[in-house]
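J.: How does the following fold in three dimensions:
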Amino acid sequence: MLELMDRQNYVASRALATVLFLSLRMQRPLLLEGEAGVGKTEIAKVLAQGLNRPLIRLQCYEGLDISTAVYEWNYPAQMLEIRLSEATGETERSAIERNIFSDDYLIRRPVLQALSAKEGGAPIFLIDELDRTDEAFEAYLLELLSEYQVSIPEIGVVKADEPPIVIITTNRTREIHDALKRRCLYHWVDYPTAEAELEIVRRKVPGCNAALSEELVGYVQKLRRLDLFKNPGIAETIDWATALTELDSVGLDPEMVSDTIGTLLKYQDDIARIEEGEGRKLLEEVKSELAAV
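T.: Below is the predicted model of the structure:
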């Protein structure tokens, strides 16, 4: 699994590779928790690419309901079928119901798509940012995660022929219920170490020179220890490295940091704190530590 992730340019820890392997072998959903921006969603994308499987993504948000996430009926088409049946003299209610509540009128949303997929093998089913939904929808997923099936009142149970590979992510804005956690394997995705983040920058921004890469990674690592309102994630580190490379920078200085800090920090209070002098102090520490190596 480490080799598979490496081929897709994802720098994974041994613990992450192990839990991914176990999730595949045991056919158990995998719950990934961690701060926003640490690469949880990317894991599902990389797994889909590495295994050559389709990726089906359910992006969660407040107010997400079954009709958006699981299925709904094509009501205009059903009404048209009812009118046509009446026009042709078909009035038997049970026959009409069997006809309109059939697969032809069923609109499959991500959950049902994941259970019904045929081509390309079992898909990777990404349930992204589950903590943004309410507890009622979370409870609805329990049947899916334990039996790989959902119940549709009009037609019965829809069960997957081959269980999808389910990846669930959460930014921990609220606690996920124990009933759901029991059905999953679990892994906490933390911010990368300096060595791992440096390797990520080297892979994702190959044009960034070695000295600049070391300085910016060291700076970001120190920023995350300041208890900011929103710590920069890996995506922000890559954006900053890309921006500095586009500006032909070969090293960090206070002016360059100030000019480009908006690619790294996204809250004004955090930016003000850095520009008031704390950022200059961090930069001096980074340069001093690198000079001593």
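
J.: C-alpha only now, for contacts and for neighbours.
T.: Will do.

J.: can you pull out the strands in this structure?
T.: Listed in chain order, the strands of the chain (DSSP state E) span residues 30-33, 55-59, 71-73, 106-108, 124-128, 149-152, 156-159, 165-170, 185-188.

J.: Can I get those strands in a markdown table including mean neighbour count?
T.: Below are the strands of the chain laid out as a markdown table (neighbours: other C-alpha atoms under 10 Å):
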| stretch | mean neighbour count |
| --- | --- |
| strand 30-33 | 23 |
| strand 55-59 | 20 |
| strand 71-73 | 17 |
| strand 106-108 | 17 |
| strand 124-128 | 24 |
| strand 149-152 | 17 |
| strand 156-159 | 13 |
| strand 165-170 | 24 |
| strand 185-188 | 17 |
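
J.: Could you dump the ones you listed into TSV with distance to Glu86 added?
T.: As requested, these are arranged in TSV below (distance: least, C-alpha to C-alpha, whole Å):
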stretch	distance to Glu86
strand 30-33	50
strand 55-59	39
strand 71-73	20
strand 106-108	21
strand 124-128	41
strand 149-152	26
strand 156-159	26
strand 165-170	44
strand 185-188	53
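
J.: Before we compare anything, build this one as well:
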Amino acid sequence: MMTGWAPGVESPAALGSLLDRRAYLADEGLATACFLALRMGRPLFLEGEAGVGKTELAKTLAAVLEVPLIRLQCHEGLDASQALYDWDFPRQILHLKAAESAGAGDVAELEAELYDRRFLIARPLLRALETECVLLVDEIDRADDEFEAFLLEVLSDFSISVPELGTIRARTPPAVVITSNRTREVHDALKRRCLYHWLDHPSYEREVEIIRRRLPAASERLAGRVARAVRALRTEDLLKPPGVAETLDWTEALLALGARDLDPAAAALTLGAVLKHREDQDRIRRSLGALLAPSPNGS
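T.: The predicted structure follows:
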């Protein structure tokens, strides 16, 4: 990232308002971290449980900045060629055959043509260097240590070397968001390059507000009952506690069935929208009544 992103945004509160207009409700800490990352020209490293809104922040930030989102989804075995570029060998071969058919005689010139920029397939990192964009490096904790070290090198000067073409350097370095679900510890060297923010599950009040903003058809009572039930689920010993995405899925499923409240019968029918493991569903079905019992204030 480079200083100068969103020059008209003068404060974290202003950035928070812009995110809010896109239905992303960032608290003061997250808005401040995002604002500083943009102003200081540093990648933003977001860590937290799955489903707390890390990826969604990058998407919303791209919308706020009115630039494309380029996403690099990390996985085990990801290497530099998959993230940077590859040569389009089928097109190179077709070009070679066409040149031979046309009687091209200069072998050296023909070989040079095969490694022209038009035959280079840009993968996410190269595309991000060539485009003013938000670069999302999603779930870096799923990648190997070697790729993590390679990514650190790219983020240090926002340039790459293509042996056949030379160095390609970003004119406008991308705004970078890196996410981790903390399935393993990410090396300190990469974190030092970034501004760090831990993204937790939203408070009860904020989660109710998220539901009402994303699903206006949900009544305040239904949104409150769902948010309260989800918070209770997160305290259980589950294989996969629900995130905000599951909260919204559950509410939407209830709305699709015409439910106006969250009772044990409706919850049992729609449990697959919020819990995605059979073991978790079996565990919770046995205690649905207690889980959904009204709070002392009747909500």
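
J.: where exactly do the helices run in the stretch 1-150 of structure 2?
T.: For the stretch 1-150 of structure 2, the helices identified by DSSP state H, counting those that start in this stretch occupy 12-21, 28-40, 54-65, 80-83, 89-101, 107-114, 124-130, 145-157, in order along the chain.

J.: Return the most buried member of these.
T.: Per residue and on average, the most neighbours among the helices of the stretch 1-150 of structure 2 fall to helix 124-130, with a mean of 22 (mean count of other C-alpha atoms under 10 Å).

J.: Spit out the contact partners of Phe150 of structure 2.
T.: With contacts defined as C-alpha atoms under 8 Å, 6 or more residues apart in numbering, the neighbours of Phe150 of structure 2 are Ala80.

J.: before we move on, what about Arg127 of structure 2?
T.: Contacts of Arg127 of structure 2 by C-alpha under 8 Å, 6+ apart are Ile70.

J.: now do 10 Å
T.: If a contact means C-alpha atoms under 10 Å, 6 or more residues apart in numbering, then Arg127 of structure 2 has Ile70, Ala83, Leu84, Tyr85, Ile121, Cys133, Leu135, Ala170, Pro174 as its contacts.

J.: Could you find the closest non-adjacent residue to the first one?
T.: The shortest distance from Ile70 of structure 2 to any residue that is not its chain neighbour, by C-alpha to C-alpha, 6 or more residues apart in numbering, is 4.9 Å, and that residue is Leu135.

J.: Map that neighbour across to structure 1 for me.
T.: Under the alignment by TM-score structural alignment, Leu135 of structure 2 pairs with Phe125 in structure 1.

J.: wait, doesn't its match sit right on Pro29?
T.: Yes: counting by C-alpha atoms under 10 Å, Phe125 of structure 1 touches Pro29, with 9.4 Å between them.

J.: Quickly list what's touching both of the two.
T.: Both Phe125 of structure 1 and Pro29 are in contact with Pro163, Pro164, Ile165, Val166, Ile167, Ile168, where contact means C-alpha under 10 Å, 6+ apart.

J.: between the residues you listed, which is nearest Ile43 of structure 1?
T.: Compare each of the shared contacts of Phe125 and Pro29 of structure 1 with Ile43 of structure 1 using C-alpha to C-alpha and the shortest gap goes to Ile167, at 8.6 Å.

J.: for the strands of structure 1, which one sits closest to Lys287 of structure 1?
T.: Across those (criterion: C-alpha to C-alpha), the nearest stretch is strand 185-188, sitting at 31.4 Å.

J.: List the contacts of the closest one.
T.: Surrounding strand 185-188 of structure 1, the residues in contact under the criterion C-alpha under 10 Å, 6+ apart are 15-16, 19-20, 22-23, 26-35, 40, 167-170.

J.: That one corresponds to what range in structure 2?
T.: With TM-score structural alignment as the criterion, strand 185-188 of structure 1 aligns to 195-198.

J.: and the matching stretch, how far from structure 1 on average?
T.: Following superposition, stretch 195-198 of structure 2 is found to deviate from structure 1 by 0.9 Å on average (mean C-alpha distance after the TM-score superposition for structure 1).

J.: how distant is that stretch from the center of its chain?
T.: 14 Å (C-alpha atoms, centre = their mean, to the nearest Å).

J.: ok, now stretch 135-145 of structure 1?
T.: Relative to the mean C-alpha coordinate of its chain, stretch 135-145 of structure 1 is positioned 18 Å out (C-alpha atoms, centre = their mean).
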